[in-house]
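*Asks:* here's my sequence, what's the structure:
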Amino acid sequence: MRKTLATVLATTLIVMGILTGCSSSSSSNEATSSGKNGQEEKVEISVWAMGNQMKEFAQQFEKENPNIKVNVQTIPWGAAHDKLLTAVASKKGPDVVQMGTTWIPEFATAKALMDLTPYLDKYPEFGPDNFYPGSVETATFEGAYVGVPWYIDTRFLYYRTDLLKEVGYDHAPATWEELQDAALKLKQRGDNKYGILLDPKESSLGFMFARQNGSKLIDDTGKPLFNEPQFVETVDYLNSFFKNGSAPLDLGIDMIQTFKGEGVTPMFISGPWMVKMVQDQAPELEGKWATAVLPKKENNISTLGGSNLSVFQYTKQPEAAMKFVAWMSQPETQLKWMEVASEMPAAKKAWETEKLQSDPNYKVIGEQLKSARPLPLIKQWEEIAQNYMGSFEKVIRAGDDVKQEMDAFNQKADQILNK
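*Replies:* Below is the predicted model:
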């Protein structure tokens, strides 16, 4: 998303704080205070994270940095946003916080995050050149570097190679036209068969496809473009899958279940975590499925999400906090995180390892990341996305006119942007 100036500045504050404290090159006395007889006193930092795996990593960090105690609090994603708002209001919160990339604008606006820009020379782990451009974009605003990329995800195509071959495709659909054609042919296999699973509740799908059709979503002046031809054509294209029955509306069945077996839905669009889920839950499909970059219209832009690590502006232990973030930013650490959490490393250097270079699925993810971009970095984006889902539901379920509905959505988006 595009950030407002206030949001970006706040985010920048966070990132800079992280950079300063995270660098593995910082000396031990930077992260600890001196006690009696010149002995270093142990300091404690708190980390708020959305996954139990962080505790394991904190323990490893403590072994390498015995003068820093890391207290990890695991917070469910659903509760994290409100908890962070409370922390900002009270100016009492964690030293290090995991931030969803779309949250950065809001909390940066509130000046809750430390600016890491001044520390880039001191902590090279944070350097923008270390990460994919799209990931850096989530942490950059008007030249200010406001977040340290931790893990990233994007969307790409999963497909049953055996079933696609049966309908005349010995390759993944490479264009919008091929995707539409393949999905319809797969639907024609018989009753209760479909071509592709498109989740109407994932708003990013529409925006991603619209960018592939040349839409900027919001222009440089802040004007929404959701009723322009590029966006309207995209919604009409996505709606065509539901209208001709090649995409189901409500199956009520687990995605893996519909992918395996007879392949009720032999294609779907999802993120990296599904690779391991397919391997673990459908081992019988080995050799019968693959991944591919998204089909192309003008381009094949995908979304880019994930998490950044930030240092809370009100931390009393900025050096220790930044040292922890720097350690988490190292390619070696991020690769270990991938092994336990099935989340992709943000550090480009990590993608040069043999495992990520030799595995065909990871190679696809790496290729898709080259054309992945975050959604507009603005504070209002989440509200706009929620309104889009409501409009899209009216189109695919009630059959409302696409142009009229996008006119109404664009008007609402304009109101949101000008509050």
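*Asks:* could you use CA atoms for every contact and neighbour count after this?
*Replies:* Will do.
*Asks:* which stretches of this protein form strands?
*Replies:* Assigned by DSSP state E, the strands in the chain fall at 33-34, 40-41, 43-49, 68-74, 96-100, 140-141, 144-145, 148-154, 156-160, 267-270, 289-292, 302-311, 344-345, 372-373.
*Asks:* for residue 207, find the nearest of these.
*Replies:* strand 302-311 (8.4 Å; Cα to Cα).
*Asks:* distance from the closest one to the middle of the chain?
*Replies:* Chain-centre distance of strand 302-311: 5 Å, with Cα atoms, centre = their mean, to the nearest Å.
*Asks:* do stretch 399-406 as well
*Replies:* With Cα atoms, centre = their mean as the basis, stretch 399-406 stands 29 Å off its chain's centre.
*Asks:* which residues sit against that stretch?
*Replies:* 226-227, 232, 235-236, 391, 394-395 (Cα atoms under 8 Å, 6 or more residues apart in numbering).
*Asks:* for comparison, sequence B:
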Amino acid sequence: MLKLIAAVCLRFGVTSMTRSPQIQGMMLCIRGTTLVLAAALLQLSCGSSQNEPTVIRFWGLGNEGEMVRPLIPEFERANPGIRVIVQQLPWTAAHEKLLTAFAGESTPDVSQLGNTWLAEFSVLNALEPLDRFVRQSRIVQLDDYFDGVLKMNRIDSSLFGIPWYVDTRVIYYRRDLLQKAGYTEPPATWQEMLRLCEIMQRKAREEGRKQYPFFLPTNEWIPAIVLGAQSGGDFLRDDNTRGNFSGPKFRKAFSLLASFYEKEYSPSGQQLITNMYNSFSDGLITMYISGPWNIGEFGRRIAPKLQNEWMTAPVPSMDTAYPGASLPLGTSLVVFRQSRHKEAAWKLIEFLASREQSIALYRITGNLPPRKSAWEDSSLAHNPYVRAFYRQMQRLEPLPQVPEWEQIVIKLQLYVEYIATGTLTVEEALGRFDREVDQMLAKRRWLVERRKQP
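*Replies:* Below you'll find the model as predicted:
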């Protein structure tokens, strides 16, 4: 720098031998030249930073964290000023990793989030409300989403997530075994389902075979909550601060679940079914509630000779309306409040949530789109195995939006096992369970009661 200044001054005839007025001129020259050079360097620096792309981080969970990578180049081509860094997190570690990142102020800009986690992260004030972005968007049209799925993304009237894919549950069944019992598809009501199970079990015994017509694993909370969602009662009461599982409506649903174990229509212990796919192929089990990922698994793991003998159907109903309600599970795309690039983060969400990319994700992963318009695509419209899912998504019942929900349903599995094995009666199990839920919700109850104080 000094050499450059000296050269400039020499160019204008200023030397160290110059007398006082000339020295003053030299100093002015130096100052002026320094300002010119500083301005030039600043301009170069600004120009350099303006040319650098905005880098946003996206965390994908499980298989999607890997499968989303082929979609990103198209986004970057359409948005040359944005670069996306994708990090894959295993589902088993994702929840803890996200909480740790929030505590350490190192959250990503955009993340995939299980929609039952939204309440927890919104309470932490970790998520950016998306309403203002949606109002200006021509891509994310909320009326194009299945209603039950969208409701899972709203908390206290604010939208915190954009649905990415849906993991609702339907019935997988053996068509050939149902036909032997005189049915072409699973019944529309649970009472008729019990009659079908009785017929199938009687025929199996006459043939000297062991059969569990409807496999309801005791280490899964989904069947119990599906029945509870159909009962018309609320899982929680008093502003979601206390358990309501021992109330008459959920007790009726839980009693129905218990009857499948009492009559041995479903095994009461996990050790009896060591491999569900083999048991399904062997005819040991005939029906099973599961999600869309099992379409691919059944295609790979069910015996080849039976590939035309299995199908999917919506879940039965506890009333006359068919199908019965199922659950709007799945994942959503969120922007973390700590992001310094929220506008760029929203552009990525818009891209991934578009109709076209919803279809692309389905073709890559088998994950079902939450947008109604995506189901018009031939890859979905002509697939017989996903038709039941489309019909099921017309009737989804949102779950309570409380941070403790995951903890509650995991504990529920223990009480499902208690009633399946006869360790507790339905009334005993639900009474104890409600007391445990009340303990889980103690902090929430304190906060709600405090807000009500004048």
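*Asks:* drop the TM-score for these two in here.
*Replies:* Superposed pair, TM-score by TM-score structural alignment, normalised by the length of structure 1: 0.87. Supporting alignment: 385 aligned residues with a Cα RMSD of 1.9 Å.
*Asks:* just the buried ones from the contacts of stretch 399-406 of structure 1?
*Replies:* Burial by neighbour count, 16 or more other Cα atoms under 10 Å: within the contacts of stretch 399-406 of structure 1 this picks out 226-227, 232, 235-236, 391, 395.
*Asks:* now those in CSV, with distance to residue 200 of structure 1?
*Replies:* Compiled in CSV, those are given as follows (distance: Cα to Cα, whole Å):
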residue, distance to residue 200 of structure 1
226, 17
227, 19
232, 16
235, 11
236, 13
391, 11
395, 11
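*Asks:* let's see which of these end up in helices.
*Replies:* If you go by DSSP state H, these have 232, 235-236, 391, 395 in helices.
*Asks:* quick check: of those residues, which lies closest to residue 359 of structure 1?
*Replies:* Closest approach to residue 359 of structure 1 among those (Cα to Cα): residue 235, at 34.3 Å.
*Asks:* residue range for stretch 170-181 of structure 2 in structure 1?
*Replies:* Counting by TM-score structural alignment, stretch 170-181 of structure 2 falls onto residues 156-167 of structure 1.
*Asks:* now do that stretch: distance from first to last residue.
*Replies:* Using Cα to Cα, to the nearest Å, the end-to-end distance of stretch 156-167 of structure 1 comes to 21 Å.
*Asks:* show me which residues of that stretch are buried.
*Replies:* Buried, per 16+ other Cα under 10 Å, within stretch 156-167 of structure 1: 156-164, 167.
*Asks:* which ones are touching the counterpart of residue 303 of structure 1 in structure 2?
*Replies:* Taking TM-score structural alignment, residue 303 of structure 1 has residue 327 as its aligned residue in structure 2. Residue 327 of structure 2 sits next to 168-169, 226, 229, 396-399 when contact means Cα under 8 Å, 6+ apart.
*Asks:* ok, how many other residues are close to the residue opposite residue 383 of structure 2 in structure 1 once aligned?
*Replies:* Aligned counterpart of residue 383 of structure 2 in structure 1: residue 359 (TM-score structural alignment). Residue 359 of structure 1: 10 surrounding residues under other Cα atoms under 10 Å.
*Asks:* what's the answer for residue 451 of structure 2, then?
*Replies:* 9.
*Asks:* go through the contacts of residue 327 of structure 2 and flag the ones preserved in structure 1.
*Replies:* Checked against structure 1 using both residues aligned by TM-score structural alignment, their matches' Cα atoms under 8 Å, the contacts of residue 327 of structure 2 keep these contacts: 168-169, 226, 396-399.
*Asks:* right, and residue 267 of structure 2 touches residue 258 too?
*Replies:* No. In this structure, residue 267 of structure 2 is not within contact of residue 258 by Cα atoms under 8 Å, at 11.2 Å.
*Asks:* residue in structure 1 paired with residue 419 of structure 2?
*Replies:* Counting by TM-score structural alignment, residue 419 of structure 2 lines up with residue 395 in structure 1.
*Asks:* so who does its match touch?
*Replies:* 239, 401-402, 405.
*Asks:* and if you look at residue 208 of structure 1?
*Replies:* 301-303.
*Asks:* sorry, back to before: who wins on neighbours among the contacts of residue 327 of structure 2?
*Replies:* Busiest of these [other Cα under 10 Å] is residue 169, holding 27 neighbours.
*Asks:* surely that residue is in contact with residue 292?
*Replies:* Yes. Contact criterion Cα under 8 Å: residue 169 of structure 2 and residue 292 qualify, at 7.4 Å.
*Asks:* chain neighbours aside, what residue packs nearest to the aligned partner of residue 335 of structure 1 in structure 2?
*Replies:* Alignment note (TM-score structural alignment): residue 335 of structure 1 maps to residue 359 of structure 2. Leaving aside its chain neighbours, residue 359 of structure 2 sits nearest to residue 374 (6.1 Å; criterion: Cα to Cα, 6 or more residues apart in numbering).
*Asks:* ok, back up a step: who touches both of residue 169 and residue 292 of structure 2?
*Replies:* Common contacts of residue 169 of structure 2 and residue 292 (Cα under 8 Å, 6+ apart): residue 389.
*Asks:* just give me the neighbour total for the residue nearest to residue 221 of structure 2 when sequence neighbours are not counted.
*Replies:* For residue 221 of structure 2, ignoring the flanking residues on the chain, the nearest one in space by Cα to Cα, 6+ apart is residue 413 at 5.3 Å. Using other Cα under 10 Å, residue 413 of structure 2 has 17 other residues around it.
*Asks:* got the contact list for residue 413 of structure 2?
*Replies:* 218-221.
*Asks:* closest to residue 311 of structure 2 among those residues?
*Replies:* The closest of the contacts of residue 413 of structure 2 to residue 311 of structure 2 turns out to be residue 220 (Cα to Cα; 21.5 Å).
*Asks:* and the closest one, what does it touch?
*Replies:* residue 413 are the contacts of residue 220 of structure 2 under Cα under 8 Å, 6+ apart.
*Asks:* chain neighbours aside, what residue packs nearest to the counterpart of residue 225 of structure 2 in structure 1?
*Replies:* The alignment partner of residue 225 of structure 2 in structure 1, by TM-score structural alignment, is residue 207. Closest residue to residue 207 of structure 1 apart from its sequence neighbours, by Cα to Cα, 6+ apart: residue 217 at 7.3 Å.
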